[in-house]
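> Give me coordinates for this.
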Amino acid sequence: MTDAPVHSVGWWWRFGTEILRKAGIEGADRDAQLILASHLKADPGTLRLQMDRELTATEFSEAGQQAYQTDLQSRAAGRPVSKILGTRAFWESTFYVNDDVLDPRPDTELLIEVALQRPYARCLDLGTGSGCIAITLALQNGGASILATDISEKALQVARRNARAIGVESGLEFRRSDWLEAVEGKFDLIVSNPPYIAADEMSELAPDLAFDPREALTDEADGLSAYRVIAAQAPDYLLPGGRLLVEIGWRQGDIVADMFKAAGFDDLRVLKDLAGHDRVVAAVWRG
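This next block holds a predicted model:
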């Protein structure tokens, strides 16, 4: 029995691109490339150099072809590539993601940039989700002690899996907690990317956000509930001079900054992302 060819790399790439383009997927060519590379266990960047290479039935079996087409249909229906492939690049690492956690996005990297502007010895990450913030901060400061909390045990399972896979477990603890409810001790850095979308804004979201857990997106109220809790309770857990950094929605900068100021924080800064939108509020607790 011969190992017959089953079309070229380029044929399957064009096949996938056409399906996604007809579905109105922006970046159809790129997404088809990523999905095909995953099924061929290849580096996506090398596929363009292999467009004319014929694939064989051993390399791309009938079952593999069917799985590829199933993933293409999932993407055509709006499911993000990261949730199809189960991975998302963030900062300098690749994180496992599923439907139990928020998909890490480049905007959140601003929170990391600001956190790294000053040293920290004890850090608290509230609502850790995939663990992308806590794990990245642990990687960048191997001597720090970091506690990461989440109310969702399923999210914590994902975060622990990422910590093991990336090789960061020493000095990093994951704990189930409703915000600061199960937290003890004092920290010189508290970070959080809480649910900040108002309930009445949920219908306006990009389709791919439908595949993130709803509780990680909205408080089912005005989008400010988590900030009220953090503003009221964080002072009890910060050392003098400790910093509080939170990601925000693009229209919430002044509101959250005023909330923190009223709670006794100073050195308030509202920082913009690369798109020019308010993205992070930074504050200092003087004690």
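
> okay, CA-based contacts and neighbour counts for the rest of this
OK.

> list the contacts for Ser192?
Taking C-alpha atoms under 8 Å, 6 or more residues apart in numbering as the contact definition, Ser192 lies against Asp125, Leu126, Gly127, Thr128, Leu245, Val246, Glu247.

> any chance of those in a markdown table, with secondary structure, neighbour count and distance to Tyr227 too?
Shown next, in a markdown table, are those (DSSP: H, G, I helix; E, B strand; the rest coil; neighbours: other C-alpha atoms under 10 Å; distance: C-alpha to C-alpha, whole Å):
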| residue | secondary structure | neighbour count | distance to Tyr227 |
| --- | --- | --- | --- |
| Asp125 | strand | 26 | 14 |
| Leu126 | strand | 27 | 11 |
| Gly127 | coil | 27 | 12 |
| Thr128 | coil | 29 | 15 |
| Leu245 | strand | 23 | 11 |
| Val246 | strand | 22 | 8 |
| Glu247 | strand | 26 | 10 |
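
> Looking at those residues, which one is closest to Thr46?
Of all the contacts of Ser192, the one sitting nearest Thr46 is Thr128; the distance, using C-alpha to C-alpha, is 34.0 Å.

> Next, the second sequence, to be compared with the first:
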Amino acid sequence: MHSIKSALIDAVEALAAISDSALLDAEVLLCHVLYKERSYLRAWPDKLLEPEQLEQFWALIERRRQGMPVAYLIGRREFWSRDFHVSPDVLIPRPDTELLVELGLEFIPPDKPFKLIDLGTGSGIIAITLAAERPHAQVIAADFSPAALEIAKHNAQRHHITNVRFYQSDWFDDVPDTQFDLVISNPPYIAEGDSHLQEGDVRFEPQTALVAAQQGLRDIEIIADRARDHLKPQGHLLIEHGYNQQHQVQTIFKGLGYDKVRTYQDLSGQPRVTYGQWNK
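The predicted model follows:
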């Protein structure tokens, strides 16, 4: 029989070669098996595991050892202090994207009507978070993937969000509404053949949500171009992009006639989100 402590020691040894956070990974996976918080592991290190618990734990450790992201193994990831269901059909929420939400909230009044669209919503983290924080806003979440939309709808239901509507759409193609105060998106922006696509969690994430043509800029250009027909006067455009794409994205925005173009840095100090205002 293995105790919690001995199981974690063995798991950390098994994961050390493939993970920089082997102990955290092991603890999260064991908590998932036990339906407990991490504090429980520290409070009861000598508690013996049942054989089926140990078997389930080691099955998860083996999949993690093969590289499968922890978020996919347990089916969830926290974002903006909320728990979101995730699967290999959607990107894993990342802290970088909290900047996009933070900036979006600055433009949405807390007590007045406001209409916005989240393009390429994936698991729905952006649309649902904005809708939860600004209940007077009318939010549309669009994604080309039916599987991603099902996950986003599930996440809206689990957080009791009622001011989001979901549409399967290739960007704006099948969205009935035409005029928005804000267009916001975390689109694919990694260049085809980028070496990062063969590293870490990205290997298991949907490539269609990661990779774009024209050195990763094609979808950003499409969104910025077409948003001009869907933004109200003085409407706002916010797009997340790669850390090394600041100048190209600003050039795209300015070339399409956006005003007040500027780029914001994420928590790591990397250029991550570019803004433009449509005044035509």
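
> coming back round to it: return the closest of the contacts of Ser192 of structure 1 with respect to Ala138 of structure 1.
Ranked by distance to Ala138 of structure 1 (C-alpha to C-alpha), those are led by Asp125 at 11.0 Å.

> For Ala182 of structure 1, see how far away the closest one is.
Taking C-alpha to C-alpha, to the nearest Å as the measure, Asp125 of structure 1 falls 13 Å from Ala182 of structure 1.

> returning to what we had before: shared with structure 2, which of the contacts of Ser192 of structure 1?
Among these, the ones whose aligned partners also touch in structure 2 (both residues aligned by TM-score structural alignment, their matches' C-alpha atoms under 8 Å) are Asp125, Leu126, Gly127, Thr128, Leu245, Val246, Glu247.

> Now do the contacts for whichever residue in structure 2 pairs up with the first one.
By that I understand Asp125 of structure 1. Taking TM-score structural alignment, Asp125 of structure 1 has Asp118 as its aligned residue in structure 2. The contact partners of Asp118 of structure 2, taken as C-alpha under 8 Å, 6+ apart, are Ile126, Ala127, Val139, Ile140, Ala141, Ala142, Val183, Ile184, Ser185.

> for the residues you listed, which one is nearest Arg94 of structure 2?
The nearest member of these to Arg94 of structure 2, counting by C-alpha to C-alpha, is Ile126 at 11.2 Å.

> my guess is the closest one meets Glu102, correct?
No - between Ile126 of structure 2 and Glu102 no contact is recorded; they are 9.9 Å apart, counting by C-alpha atoms under 8 Å.

> These two - which one has more neighbours?
Ile126 (28 against 14; other C-alpha atoms under 10 Å).

> wait, is the more buried one part of a helix?
Yes - according to DSSP: H, G, I helix; E, B strand; the rest coil, the state of Ile126 of structure 2 is that of a helix.

> Tell me the spacing between the nearest residue in space to it that is not next to it in sequence and Leu182 of structure 2.
Distances taken as C-alpha to C-alpha, 6 or more residues apart in numbering put Val101 closest to Ile126 of structure 2, at 6.2 Å, once the chain neighbours are dropped. Counting by C-alpha to C-alpha, the gap between Val101 of structure 2 and Leu182 of structure 2 amounts to 12 Å.

> do you know how far the spatially most central residue of structure 2 is from Ser81 of structure 2?
Using C-alpha atoms, centre = their mean, the residue of structure 2 that lies closest to the mean C-alpha position is Pro93, 3.0 Å off. Separation of Pro93 of structure 2 from Ser81 of structure 2 (C-alpha to C-alpha): 12 Å.

> again, but for Val28 of structure 2
The value you get for Val28 of structure 2 to Ser81 of structure 2, if C-alpha to C-alpha is used, is 17 Å.

> again with Ile220 of structure 2
Relative to Ser81 of structure 2, and taking C-alpha to C-alpha, Ile220 of structure 2 is found at 28 Å.

> Over to Lys36 of structure 2?
Summarising the geometry, the distance separating Lys36 of structure 2 from Ser81 of structure 2, computed by C-alpha to C-alpha, is 18 Å.

> And the helices in structure 1?
Secondary structure of structure 1, counting by DSSP state H: helices at 9-22, 28-40, 62-76, 81-85, 109-115, 132-140, 153-166, 225-233, 253-262.

> deepest of these, which one?
For the helices of structure 1, average neighbour numbers computed from mean count of other C-alpha atoms under 10 Å are highest in helix 132-140, which has a mean of 22.
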